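Q: structure for this input, please:
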Amino acid sequence: MKNSFIILFLVSLIFLSCKEEKKGSPSLLNSEKNAATKVTKRVGMVTGIKEDKIEYYKKLHAKVWPAVLKKIKDCNIQNYSIYLKKIGNEYYLFSYFEYTGSDYDMDMKKMAADRTTQQWWKLTDSTQKPLPEAAEKKQIWTNMEEVFHTN
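A: So this is what the prediction gives:
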């Protein structure tokens, strides 16, 4: 399965809800303890997109399925954006989101396990052209290194 996006959408992305903890459970107490020390993780990714699929991709994202949007929020992702840019003769998608949870890997796994998200990714993945390093790992999106940030 695809890691990021979604792993978006992305990464993607759950059989269990990310917030199904019961009040008073040890894991909830630990997450409340960690809430004070949470740090927002900013994530930037890139992938190619097939030129003949750009309009289809835009139409999909003009009406993102409500269950996909809910899963994104449930997995502690906010301020999620995707940008399109032509560089030379190729088109690329650049995504950015902020992760505000306390266990990024766990939330991304939960998102990737979600059946609705998996269906969404089948539609979007077919439009994209992974960069070589992502393709080697059977992924769609490639993480980018943050080199600067200011508020």
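
Q: drop to CA atoms for contacts and neighbour counts, all remaining ones
A: Will do.

Q: so which residues of the chain form strands?
A: Ranges of strands in the chain, per DSSP state E, are 41-49, 77-87, 90-99, 128-129, 142-143.

Q: count the neighbours of residue 63 for me.
A: Residue 63 has 8 neighbouring residues, counting by other C-alpha atoms under 10 Å.

Q: how close does it get to residue 57?
A: Separation of residue 63 from residue 57 (C-alpha to C-alpha, to the nearest Å) stands at 10 Å.

Q: want to put them side by side, so please do this one too:
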Amino acid sequence: MKRFGSVTGLKHEKLAYYKKLHADAWPEVLKKIKECNIRNYSIYLQKIGNEYYLFSYFEYAGKDFDADMKKMAADPATQRWWKETDPCQQPLPQAAVKNQIWTDMEAVFHTD
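A: Coordinates of the predicted model:
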């Protein structure tokens, strides 16, 4: 199993909407996440100074991450979901230059 952590910003004016979306995540999107071998997926929110940040954590239990991510990206329900969530997020500079939303984080410690 491989673990992933990533971070992005959250626009102030989208805070309530983002939380509402995730409080009632669409069943078809949750199903696709599971089908793509994502487990233990969590998103955390933290305000630092005057900015909001999202921290994402998940575990990948599959054998071909790139193929599973392509499968997820091709899913119409997931595409609609991202059209709702992406405008809420404020990419960090290093992600924005790559036209990405989330910035991968380096794992520095883990214990079971």
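
Q: what about residue 137 of the first structure, how many residues close to it?
A: A count of nearby residues for residue 137 of the first structure, using other C-alpha under 10 Å, gives 12.

Q: counterpart of it over in the second structure?
A: By TM-score structural alignment, residue 137 of the first structure lines up with residue 98 in the second structure.

Q: from residue 86 of the second structure, how far off is its match?
A: From residue 98 of the second structure to residue 86 of the second structure the distance is 15 Å (C-alpha to C-alpha).

Q: in the second structure, which residue is most central in space?
A: Centroid-nearest residue in the second structure, with C-alpha atoms, centre = their mean: residue 56, separated by 5.5 Å.

Q: that residue and residue 12 of the second structure: what is the separation?
A: Between residue 56 of the second structure and residue 12 of the second structure the computed distance is 18 Å (C-alpha to C-alpha).

Q: now do residue 4 of the second structure
A: 25 Å.

Q: then residue 102 of the second structure?
A: Distance of residue 102 of the second structure to residue 12 of the second structure, given as C-alpha to C-alpha: 17 Å.

Q: give me the more crowded residue out of the two.
A: residue 102 (22 against 15).

Q: residues contacting the more buried one?
A: Residue 102 of the second structure makes contacts with 6, 7, 8, 91, 92, 95, as judged by C-alpha atoms under 8 Å, 6 or more residues apart in numbering.

Q: excluding its backbone neighbours, what's nearest the fifth one?
A: In space, residue 92 of the second structure comes closest to residue 8 once its chain neighbours are excluded; the distance is 5.9 Å by C-alpha to C-alpha, 6 or more residues apart in numbering.

Q: does the one you found touch residue 51 like I think?
A: No - Residue 8 of the second structure is beyond contact range of residue 51, at 10.7 Å (criterion: C-alpha atoms under 8 Å).

Q: neighbour count winner among the two?
A: The residue with more neighbours, out of residue 8 of the second structure and residue 51, is residue 8; 22 against 12, by other C-alpha under 10 Å.

Q: residue in the first structure matching the more buried one?
A: In the first structure, residue 8 of the second structure lands on residue 47 (TM-score structural alignment).

Q: how about the contacts made by its match?
A: Listed by C-alpha under 8 Å, 6+ apart, the contact partners of residue 47 of the first structure are 92, 93, 94, 128, 129, 130, 131, 140, 141, 142.

Q: what about the aligned partner of the third one in the second structure, how many neighbours?
A: Pointing back at residue 94 of the first structure there. Aligning on TM-score structural alignment places residue 94 of the first structure opposite residue 55 in the second structure. The number of residues packed near residue 55 of the second structure is 18, by other C-alpha under 10 Å.
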